[in-house]
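[1] next one to model:
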Amino acid sequence: MASPYTLTPSDETAYGTLIHLHGRVLLITGISSDSPAQHNRLAELMVGVLSRLTPAEQAELDAIVGAHEACWTQETPAP
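    Okay, here's the model as predicted:
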C-alpha cells in the first residue's frame, strides 16, 4: 500500500520541509537550522513515525485534516 505521506524537500532557498498527507500540507519542519539536509532528515523521521499510526489513528488524523480543510475552504472566498 502506498504511503499517504509525501515530502517537499527543503533546499537552499527554503529552510523548511513540507510533509503532505493526501497531497495537503500537514506539517512544516520548524527547527532553528539553516541546513536543508537537517530539515529533510527530520521530515523523513517524522513520516516514519506517522506511518506507524494504527488504522484507527490514521482515520482520526484524516478526519481532523479533512475537517480543517473543509472549514478553511468555506472561510476563504473564491478568487
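
[2] please make it C-alpha for all contacts and neighbour counts, starting now.
    Noted.

[3] Gln38: which element?
    helix 36-50 (DSSP states H and E).

[4] any buried residues in that helix, and which?
    Pro36, Ala37, Gln38, His39, Asn40, Leu42, Ala43, Glu44, Val47, Leu50 (16 or more other Cα atoms under 10 Å).

[5] using JSON lines, lay out the residues you listed together with distance to Leu27.
    Output for the buried residues of helix 36-50, formatted as JSON lines (distance: Cα to Cα, whole Å):
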{"residue": "Pro36", "distance to Leu27": "16"}
{"residue": "Ala37", "distance to Leu27": "17"}
{"residue": "Gln38", "distance to Leu27": "15"}
{"residue": "His39", "distance to Leu27": "12"}
{"residue": "Asn40", "distance to Leu27": "12"}
{"residue": "Leu42", "distance to Leu27": "11"}
{"residue": "Ala43", "distance to Leu27": "9"}
{"residue": "Glu44", "distance to Leu27": "12"}
{"residue": "Val47", "distance to Leu27": "10"}
{"residue": "Leu50", "distance to Leu27": "11"}
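
[6] to compare against the first, here's another:
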Amino acid sequence: MRRMSDEARAREERISMEAKTERERMHSESLAREDRLMRLAEGLTARFEALAGQYEGLAQDVHEIKSSINGKDVA
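    Below is the predicted model of the structure:
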C-alpha cells in the first residue's frame, strides 16, 4: 500500500513538474513573440513617420512649383 502511495506521489510530482516546465516554455515563447511584434510595430511606426516627413516635403515642393508657375512669390 505504501509503495503504491509513493509511486502515485512520484507520478503526481513528475506530472506537476512537466506541466510547470511546459507553462514556463509557453510563457517564454509568448514573451518572445510579443517582443518580435513590438519591434515590428516600432519599425512600422518609424517608416510611417519617415513617409509622413517625405510627404510634407513633397507637398511643400509642389506648392512652391505651383506658386512659381503662377508667378507668385513663395512665402
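
[7] superposed, what's their TM-score?
    Overlay of the two chains. TM-score (TM-score structural alignment, normalised by the length of structure 2): 0.31; 27 aligned residues with a Cα RMSD of 2.0 Å.

[8] check which helices and strands the helix holding Gln38 of structure 1 is in contact with.
    strand 18-21 (3 or more Cα pairs under 8 Å, 6 or more residues apart in numbering; DSSP states H and E).

[9] so after the strand it packs on, what's the next helix or strand?
    Next helix or strand after strand 18-21 of structure 1 toward the C-terminus (DSSP H and E): strand 24-28.

[10] spatially nearest residue to Leu21 of structure 1 (excluding sequence neighbours)?
    In space, Leu21 of structure 1 comes closest to Tyr5 once its chain neighbours are excluded; the distance is 4.7 Å by Cα to Cα, 6 or more residues apart in numbering.

[11] surely the one you found meets Met46?
    No: using Cα atoms under 8 Å, Tyr5 of structure 1 makes no contact with Met46, being 10.2 Å away.

[12] please tell me how far Ile19 of structure 1 sits from Ile28 of structure 1.
    As judged by Cα to Cα, to the nearest Å, Ile19 of structure 1 and Ile28 of structure 1 stand 6 Å apart.
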